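>>> Okay, structure incoming, though there's no sequence with it:
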């Protein structure tokens, strides 16, 4: 007799309902021509793409036109024009997240009391899961409430070059960039209109000192002056409900000036000295801190040019080392302007300007001394190339957001290496291998204020980000998970000897701080100090978010007109927090759950392999951050595979074309990893002082297959 019986007895795969196979079509037409005085090149590119989420698409048009004119041998002019337009149709809200949480027994379509479809979506304002936006029907939201974003970008650049003689040349560059973006959303209603204009002027002077014996000495210098003006504006409105709309308008101007110089000296093409300097001012900085400065120098020895290495397997050998020192003030605020916003409701549309004074940045300077050294080798007629580099950078007085009261000193060091080996190089057959590897480490040398502190609360699934001097950034801290308490008796507090703690003859239960008493079916966390309480003292090191090694490898094989190329990417040694699994296995709410929760604790004494904690509404204590959701993020992924065929000249001549080629390619075709989540390749954070490496994926990264044809007429 319940009117909504058929609306609440479905078996809906919500993720499947909001995802689809995406398609993309890319069309490009280019042309070129000219004579001794003029050269012309142009291209038109149009891309039409549908996303892997329903009702998402992108249409993009890009036009380019390049023109060069030679007035004389000494005076040339080059013009570069480009215009781009893109239209994005996307969802107003994150429907993937909505579908991930949506209860599966709820229907997409609305049924009447006898089970007949009504022709509409099941979109009750209040459902089993609540009445917030993220519990609504994601299919209905996507179909009826969308967001449109339109972007236009016009850029023009002019280069005027004059060669005084063989050793002195001047070039001036003017560029003008206009960017506008308009976004409209329907749920909830909002609109924004952003504009950006940039004018840039560069004057270069190139000097080549005319030595009598250039094979012995070579000196080149470049001097550059840069001026850049920017104007950024934004206006829009946000509707919070039917009676209240907030509108805003803001803009600012910024000017930059820079002076850049570079000098390069070579002796016998063996000994090389390079000196660089740069000074840059920013109108948004405080007056006494206007100029950022950079100085650098490097030495190189091309030892392969020494007589000792002539007529050997060594074709190129270079050792280089450098030092640089830079100082700058952090661009954390905009002290040169203020923002104004206007607020008013639809019922009382009174213009109400709010004066928002943006805080000025703290007046201090960041100092960054850095060192680097490297080796380059070319062997066996340059069939084997090997290179390796080491760098060491020190950051003093680093300003850390968002606390704005921490001064930190960091050491950033690492190394990288690569080789490229042409194994076979014949007329109709070639085969080459490539490999690269890199390691980076950031150490905290000094931290003022809050040094070595941990977050006090862990009941919200947030992992601790403990930082200490001399330790690497990105460390993850949490509790040790030891399974599930089989019964209330097993949950009693115990000492190191395994004996139960008693108080006046009564056994003491294990507690989480002073808030919660653990029972049968709850998660068992290791009591590190055996005090009967799970708290900060029981946190342990669970791993580091930073990978030990990153890199890639690949190979290219060419036989006659057929070319096969494959590239792999890898990452090892890092840990990933599987936030997706934590949310899907945390049976503390009414959201959709993982199938693993079917094997959850239900009765006292239940104890079996793989048992999940009990269901407990609104209780987060069973899902505190622990090693259960910290997994190895190591992986090897086939990033790219391409098979190409180039038609021969005779075949092209018969088809009245100059060149014709066909390519079949695929991206992200295979990933090897022990990680149980959807995507081990999480984004590496630049702020491991205050966050860890979380995987919030709702779907796996898509595989992309491409068929392309290239024709030259």
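Structure's in. What do you need? No experiment lies behind these values; they were computed from the predicted model shown. Numbering: from 1, shown residues only.
>>> Please count neighbours and contacts with C-alpha atoms only from this point.
Fine.
>>> And the helices in the stretch 601-713 of the chain, which stretches?
Taking DSSP state H, counting those that start in this stretch as the test, the helices found in the stretch 601-713 of the chain are 649-654.
>>> For this protein, which segments are assigned as helices?
Assigned by DSSP state H, the helices in the chain fall at 14-18, 95-101, 138-144, 579-585, 649-654.
>>> residues contacting residue 483?
By Cα atoms under 8 Å, 6 or more residues apart in numbering, the residues touching residue 483 are 523, 524, 525, 611, 612.
>>> from those residues, which is closest to residue 379?
residue 525 (57.5 Å; Cα to Cα).
>>> Okay, that closest one and residue 588: tell me how far apart.
Residue 525 sits 18 Å away from residue 588, taking Cα to Cα, to the nearest Å as the criterion.
>>> Which of the two has more residues huddled nearby?
residue 525 (24 against 17; other Cα atoms under 10 Å).
>>> The more buried one contacts residue 478, correct?
No - between residue 525 and residue 478 there is no contact, the gap being 10.0 Å when judged by Cα atoms under 8 Å.
>>> how long is stretch 343-363 end to end?
End residues of stretch 343-363 are separated by 33 Å (Cα to Cα).
>>> Included below, for side-by-side comparison, is a second structure:
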């Protein structure tokens, strides 16, 4: 036994050596060196150290050695015939630059139409996820803000799990889809909002489906922008394509990586509000200006301040900061563990992620558990197989929003009377633990007002989500020049929503139906995608290169939902809507089912001559079940070219400093399908009355059998310039025109039996330019300075509007706080219209109407004509201290004829810039900014906090209000329930332009020799602060406000939770 052991030990030999770059002879740090057996299975492996050295035991003379490193050609199957084997790896530019012109996502699995990046003829932009790995983000789109030219990303709110809104080259549809297609590892990733989703009563912020993809699993992100780039994805790519490639295993021993991020966050400073004493004085002034006697009897409990009545005195003599009461410091923890490796035959990567975030508003949090397994297996030289499996569990608590209002709790917190207590005092003046939620106050009753803290703490809005996504792919090399790829994906998604409104949150009596309202909704979706393609790359000689590509796609999507609503359950602890109601009110139930199918066939080819002249042409046919039989199929062509000028003989002298100088051009069409299913059917409902005891039915809509594809036609010209192997510049000009726009609710004569109809009419343009530059300013062994800058301009214009569009009705305004939003030729989509605010009438004389020459207008009897509002329907005469609105036609009457264009929410300029300094290869300081300019915001918070019209609290801005004749100010008088001082006007339209410091980070990689001593590959630590500085003139909470998703395309600040400021500490360990 002893001799056998000694003999075995003597058979174990070691092989060592060094791995260097073949060109510059520099050591390659972290290269994978593995020992493999005759079946190409990995036996043992190491990574090269800081000097490129390696050492491995060899137990069998038949073993061989392989070396690989990202960006270099691998050396495989080298016989171990000597104790020292050195390797020189050759750079493989194609591997690093390989990109798919129209099917970029296939690069991860080696299938699809793969070409060199230097040969792409379309407009695309790619970012490596390594550039984003130090940022803290719940979803990858958060980290992309300001990083890509022409890609405008805004946060919907600052609450956990809230999605980002993505627009690529503007908004190209009015009532169709506007979000880009998400492609994950070569297959469409369903984030479609259900067709029965009601934007008027629901919260679209719940649809942040990119939350299901852990950022730590992502390798790179590409954005396809023009028609040639998006051709492979057909109609679904009409708004651009966001391609996400996840990480996969590589040859080598098991590599274990752990990453932790922990952060604290807080909201930016809120708008300062009046305290209790200032508020009380304001209310008295409102009543005085309204000519009303403030009755201490009518509002005794709120304003009497009588210590002899301790209950009301203590409950209504406070200085409560309601917004501070529902705000807290948020925290976050993010853990990710992964293992990867493999041999020549099989490779694997598995990861698990746990993400937990407590929001900065009480009652908001997000928990996510996700897992992903990616497997690659080489069956033979001709057959390769991949299998991916992803699972995500999301547990989210959001604010309960009464009546479906968006962030109604924060809006109420701003305007809640500050003299009211958070918690109830008893009749002896003792503070209790009960929320103070009276049935009614001077401000009204639920739902007009409520205790925001009680609603945030006790109201339930709980959402559970489960998503399972298995995917299988097969690659078969029929002949070396002809490769078949087939993929099959199933996306199974279940979402459960439970909301409950307890009595304590409303303050209403237990007998009322609104109390203890319980709602449960269960939604399931099942999507099946298949893809099959053939790629043909014949050998045509050194001057010619041809790639032909044929692809077929299909999708079958089914969605089902059901909900149960019950009111007035017996107890606040009975949150299930299936329980009996106290007042025997009937429960409400509903269910829905939707199914849609689509197919697509693409034929495309790319030809290159002399490595200088490149042309790509393709044609795509799409079919979609959302259309009637006559228009179900659409055909969309595309063509793109590239001329590499730097390859011309006359440019030979520039080879030393110009790596690539090319002109690009593309033209193509794509289609867009409607949001709704079954548009070509008549939908029937029960009629609410009976005749002779028989119930009836009626048709609710016209049959839209002639509805057809929206067509997006896009042209693009661009320049690519790469210099000194360190400077990369791209510039693009584009024009995108959408014709046959989907218009909803167009007026038709009622003798048809219907009042409105949906149809294809209208044209919209988006045109602009994009500029992107990245480069390395300085580079040495001890110091590196990188920089990046991108900027994009987009102009959106409506070119044609249907003659059936009800323009006249869109223009009339007869009440405060109303803006008109309608579609008009030569103005952008999302424009808003209203009055021009000119100041405040300082005295009686200033209220006299004047003509266009500034002369006072005199009536027929010689009397002075005073300015009026909405004569003769309302006929309000403006008084000193009232708001002045511009009388456009100088008729002395402010009415719909004085409504003008005020602005729109589409940014004219977007972009970002950043820089990074790396010292000694292990200390990195990075800074990134983003900016948006030239867009307008309706400051809804300003409207509600400066109108001085009711018992609502107001901001400290009203302290400069008009109080007596002669006062010159821009703040009108306070008047309870009267006047028209807050009509929709440019008084509340503000420029939302901003420049924001998105991130400031410092990262340190611990020394390699230290890692070697403790048996680890690497450890890095970093600290990053985000959103700490914002430069803006906007006076609201925050200028980053998303476009509303209800078809109006407007930007309104309604007190949603603003983007938060965050400090994050991170640690990454690789074993």
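Cool, the structure landed. Not measured: the values here are computed from a predicted model.
>>> ranking the helices of structure 1 by burial, who's on top?
Greatest average neighbour count among the helices of structure 1 goes to helix 95-101 (a mean of 23), per mean count of other Cα atoms under 10 Å.
>>> Among the contacts of residue 483 of structure 1, which pair sits farthest apart?
So for these, where distance means Cα to Cα, the most widely separated pair is 525 and 611, at 14.7 Å.
>>> Might you quantify the distance of stretch 491-509 of structure 2 from its chain's geometric centre?
25 Å (Cα atoms, centre = their mean, to the nearest Å).
>>> Format the contacts of residue 483 of structure 1 as JSON lines; extra columns: distance to residue 79 of structure 1.
Formatted as JSON lines, the contacts of residue 483 of structure 1 follow (distance: Cα to Cα, whole Å):
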{"residue": "523", "distance to residue 79 of structure 1": "68"}
{"residue": "524", "distance to residue 79 of structure 1": "69"}
{"residue": "525", "distance to residue 79 of structure 1": "67"}
{"residue": "611", "distance to residue 79 of structure 1": "69"}
{"residue": "612", "distance to residue 79 of structure 1": "67"}
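>>> Which member of those is positioned nearest residue 137 of structure 1?
residue 612 (28.9 Å).
>>> Neighbours of the closest one, how many?
24.
>>> Distance check, residue 375 of structure 2 against residue 182 of structure 2.
According to Cα to Cα, residue 375 of structure 2 and residue 182 of structure 2 sit 22 Å apart.
>>> neighbour count winner among these two?
residue 182 (22 against 19).
>>> Now check structure 1 for the residue matching the more buried one.
By TM-score structural alignment, residue 182 of structure 2 lines up with nothing in structure 1.
>>> Which residues are in contact with the nearest residue to residue 679 of structure 2 once chain neighbours are set aside?
Distances taken as Cα to Cα, 6 or more residues apart in numbering place residue 704 nearest to residue 679 of structure 2, at 5.6 Å, with adjacent residues excluded. Residues near residue 704 of structure 2 by Cα under 8 Å, 6+ apart: 628, 679, 680, 681, 758, 759.
>>> Are any of those residues buried, and if so which?
Buried members of these, counted by 16 or more other Cα atoms under 10 Å: 628, 679, 680, 758, 759.
>>> okay but the last one is in contact with residue 707, surely?
If I follow you right, that is residue 759 of structure 2. Yes - the pair residue 759 of structure 2 / residue 707 is scored as a contact, 6.0 Å apart, by Cα under 8 Å.
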